[in-house]
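Peer 1: This is a predicted model, with the sequence first.
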Amino acid sequence: MQIYITPEKKISQFCKPYIIAEIGANHNGDMKLARKLISEASKCGCDAVKFQSWTLTSVDSEACFQECGTEKEIQKIKDQVKKYSLNQSQHKELKKICQEFNVDFCSTPFSFDEVDMLAELDVPFFKVASGDLTYLQLIGYMAEKRKPMVVSTGMAKLSEIEAAIETIRSKGNNDIILLHCVSLYPPEASEVNLKTIPYLNETFGVPCGFSDHSIGIHMPLASIALGASVIEKHFTLDHNMEGWDHAVSATPEEMTQIVQYSNEIQIAIGHKSKTLSPREVEMRSGFHRSIVASTPLTAGTILKEKHFAFKRPGTGIKPVEAKYLVGRKLKCDIKFDFPITWNDIN
């Protein structure tokens, strides 16, 4: 199955992986920093950059904030949420910047109004956050926009994933991509469970990818070998920057490696068969062995196994064919260490 994100880019495990640089809130409320992140993601070869579209009131209730600690601590978090949120004008500006750097602009909406705003901006797909997998009302509203749906599955039970898929399909939208995700920042290696990727693909029959929160580049690269057709990785300029996700993000150097190596791995996966490349065929004669004389042999010699040695190159009689030479008579002399050919025997 393949899904077109844009007329030029399609999602399939047989195609170049679609790489999303998850900027999220790593712009820290600074549009100059956001521009720099987009520019660097483009240089890395990423297909898309993704932001998050929320406000102080579109996700967390006041009761949720009250669980964050003291009044001072609560106010600090509210100030951060307000600072890191993006208004409609900023969304439009970010899309223009993405067009300037030839990278797809997308964002995760957390409310109906934000879905409408992103639809007006003609994002190539809608992203469902792991935390909203059970928010079927919002998922259904996104699906009605008839754009591909990229659905993260962190914290989800299989039945919840199935319900989300059924909701999307009930709206006449069959363009669904699941992202295996572990909603820990970062997860331990034992918690990543990359075999979930082919399992989700086999279970639901849709393209699958990996939304990664691990440290380093090895987990997303490993996911390609297990069939991931989309990689989403948080992106930063510096792990030590102030903010929520910089520590678990990829730097430009790391993202460049993810893009480069994931493309190479996808090509190297190949197909389920045992075939030889033309270059490997050329190597056969040089590295395989042939039957050569283990001692100088004279015409009339009745060949025995003791007369044989097996050495490179493999241009003569194969070692497995030695039994067909035993008992045969030589028609000519054979020098030591030279091949015995079918023309040399009666």
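Peer 2: Structure's in. What do you need? Keep in mind the model is a prediction, meaning the values are calculated, not measured.

Peer 1: can we go C-alpha only for contacts and neighbour counts from here?
Peer 2: Noted.

Peer 1: Where do the strands of this structure begin and end?
Peer 2: 3-6, 9-11, 18-24, 48-53, 104-109, 126-128, 149-152, 176-181, 208-212, 230-234, 290-293, 308-311 (DSSP state E).

Peer 1: Please work out which of those is packed deepest.
Peer 2: strand 208-212 (a mean of 29; mean count of other C-alpha atoms under 10 Å).

Peer 1: Give me the angle between that one and strand 18-24.
Peer 2: 30 degrees (axes from the mean of the first three to the mean of the last three C-alpha atoms, to 10 degrees).

Peer 1: Now do strand 208-212: which elements does it pack against?
Peer 2: Applying 3 or more C-alpha pairs under 8 Å, 6 or more residues apart in numbering; DSSP states H and E, one finds that strand 208-212 makes contact with strand 176-181, helix 196-204, helix 218-225, strand 230-234.

Peer 1: ok, structure two:
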Amino acid sequence: MNKENQTISLGSVSIGEGKPCLIVPEGGDNHRGSLAAAKEIAHSAKEAGASIIKFQLHLPEEEMVKKGMEETSSSMFKNWGSLYGFIEKNLLKPDEHAQLMEYCKTIGIQYFCTPFSLKAAELLRDMGVSAFKIGSGETEDMPFIEEAAKMSKPMVISTGMSTWEEIGLTVDVMKKSGTSFSLAHCISAYPPKKTSQLHLGVIREMRNRFGVPVGLSDHTPPEGVEDSSGKKISQEETIWGAIGAGAAFVEKHFTLDRNAPDADSNFSLDSKALKNLIQTVRAAEEAFDKERAVFDQEKPVWIWAKRSVVAVRDIAAGEMLNRSMITSKRPGTGIRSKEYHKIIGKKTKRSIPAGSIIQWEDIEI
């Protein structure tokens, strides 16, 4: 990964190089159009340990053609007729988003939002949001991306349903704009069911190709996915894999009640699961620490597993040492074998019996 745009500010929180993996609960439209419920979602996320909460600002007429959506999305949103119908029934109005953002400030959690149209982005800008989240459907919407980038708000851009070429076009636009941004690997399946559908290696590849922080927008259900043998792989194991690949953040859908009749409740986390995920990620980060030293827990093994310089034969006092006189054996209680060259050509102070571990006090330095 190159050194370009390695840290991105989303307001009171940052993502990128040297920062903890940020867990982003996605409240989405799980408030079902209720400002009170949206506030409760934000409060619940805060109580679970989250430092940011994401919502969505929808203006149906600005983002969708109603008839076209009825023809293409009715099977996924059959309880509402189409995605258009679902959004109409479950959205928060712009003034309610403004109130929600103020509430988030009051309780100390960062408000974050996805605009699904240019008009929505303009409204959020005027509200004073710190950053935008761009959904996967808008990744290659160049008119939208170009105009949103001009607003100079840091952007997190999801990449579901996109080819490398399409992602590259968006990256080019963003880099030319000078607006800081991050990418989110995303599989736009709700939810994915197999490990082979996760493609977590894309996280590292994106980082290498584009030189920006990359995270995971994850739709795996809390109960996990199956590998090719049918074994259940937990959600936590998926997240560990993402962190191992370098994920700067993980976005997870979040709900107050997994049994609620919401469009995404079946793959959302509740408060208890969110708290557990945050704790799991912090533990994973400890496991992925990059320090390399002789750790305290290794020292009992170090003393017997490392090797010392040992006399091959009896060595008289005053003899000059050469390579044929010594070998290396366990334990590591004498001159370290890595330092054997320091005693070649040196004289001994005393006689050293064959098979003895040679100490520094045995050598004239």
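Peer 2: Noted; the coordinates are in hand. This structure is a prediction, so every number in the text was calculated from the model and none was measured.

Peer 1: about what we covered before: out of the helices and strands packed on strand 208-212 of structure 1, which is closest to residue 8 of structure 1?
Peer 2: In terms of C-alpha to C-alpha, the element of those nearest to residue 8 of structure 1 is strand 230-234, at 15.4 Å.

Peer 1: Just tell me the aligned range of that closest one in structure 2.
Peer 2: Structural correspondence for strand 230-234 of structure 1: residues 249-253 of structure 2, per TM-score structural alignment.

Peer 1: distance from that stretch to structure 1 after superposition?
Peer 2: Here stretch 249-253 of structure 2, set against structure 1 after superposition, deviates by a mean of 0.9 Å using mean C-alpha distance after the TM-score superposition for structure 1.

Peer 1: Show me the helices in the stretch 1-150 of structure 2, by range?
Peer 2: 35-47, 60-63, 66-72, 83-90, 94-107, 118-127, 142-149 (DSSP state H, counting those that start in this stretch).

Peer 1: packing partners for the longest one?
Peer 2: Under the contact criterion of 3+ C-alpha pairs under 8 Å, 6+ apart, the helices and strands touching helix 94-107 of structure 2 comprise helix 35-47, strand 110-115.

Peer 1: what residues are up against the counterpart of residue 130 of structure 2 in structure 1?
Peer 2: Using TM-score structural alignment as the criterion, the counterpart of residue 130 of structure 2 in structure 1 is residue 124. By C-alpha atoms under 8 Å, 6 or more residues apart in numbering, the contact set of residue 124 of structure 1 is 5, 6, 104, 105, 106, 147, 148.

Peer 1: now residue 230 of structure 1
Peer 2: Applying C-alpha under 8 Å, 6+ apart to residue 230 of structure 1 gives the contacts 11, 17, 18, 19, 20, 179, 208, 209, 210.

Peer 1: Please determine how far the residue lying closest to it once chain neighbours are set aside is located from residue 56 of structure 1.
Peer 2: Spatial nearest neighbour of residue 230 of structure 1, excluding adjacent residues (C-alpha to C-alpha, 6 or more residues apart in numbering): residue 209 at 4.3 Å. Per C-alpha to C-alpha, to the nearest Å, residue 209 of structure 1 is found 30 Å from residue 56 of structure 1.

Peer 1: Touching, residue 60 of structure 2 and residue 84? I think so.
Peer 2: Yes. Contact criterion C-alpha atoms under 8 Å: residue 60 of structure 2 and residue 84 qualify, at 6.5 Å.

Peer 1: Neighbour count for the two, which is higher?
Peer 2: Ranked by neighbour count (other C-alpha atoms under 10 Å), residue 60 of structure 2 and residue 84 place residue 84 first, with 24 against 18.

Peer 1: picking that back up, let's have the helices and strands packed on strand 208-212 of structure 1 in a markdown table, adding distance to residue 241 of structure 1.
Peer 2: Shown next, in a markdown table, are these (distance: least, C-alpha to C-alpha, whole Å):
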| stretch | distance to residue 241 of structure 1 |
| --- | --- |
| strand 176-181 | 24 |
| helix 196-204 | 32 |
| helix 218-225 | 22 |
| strand 230-234 | 13 |
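
Peer 1: Which among those is found nearest to residue 246 of structure 1?
Peer 2: Taking C-alpha to C-alpha, strand 230-234 is the member of those nearest to residue 246 of structure 1, at 7.6 Å.

Peer 1: And the closest one, how far out from the chain middle?
Peer 2: 8 Å (C-alpha atoms, centre = their mean, to the nearest Å).

Peer 1: Likewise for stretch 199-208 of structure 2?
Peer 2: 11 Å.

Peer 1: Could you look over the helices of the stretch 1-150 of structure 2 and pick the most buried one?
Peer 2: Highest mean neighbour count of the helices of the stretch 1-150 of structure 2: helix 35-47, a mean of 20 (counted as mean count of other C-alpha under 10 Å).

Peer 1: Identify the residues contacting residue 196 of structure 1.
Peer 2: Applying C-alpha under 8 Å, 6+ apart, we find residue 196 of structure 1 in contact with residue 180.

Peer 1: returning to that earlier point: which of the contacts of residue 230 of structure 1 lies closest to residue 314 of structure 1?
Peer 2: The closest of the contacts of residue 230 of structure 1 to residue 314 of structure 1 turns out to be residue 17 (C-alpha to C-alpha; 40.3 Å).

Peer 1: Just give me the match in structure 2 for residue 148 of structure 1.
Peer 2: Matched by TM-score structural alignment, residue 148 of structure 1 corresponds to residue 154 in structure 2.

Peer 1: How many residues are close by its match?
Peer 2: 23.

Peer 1: try the one 10 residues further on
Peer 2: Burial measure for residue 164 of structure 2: 10 neighbouring residues, criterion other C-alpha under 10 Å.

Peer 1: gap between it and residue 205 of structure 2?
Peer 2: According to C-alpha to C-alpha, residue 164 of structure 2 and residue 205 of structure 2 sit 10 Å apart.

Peer 1: now residue 285 of structure 2
Peer 2: Counting by C-alpha to C-alpha, the gap from residue 285 of structure 2 to residue 205 of structure 2 is 20 Å.
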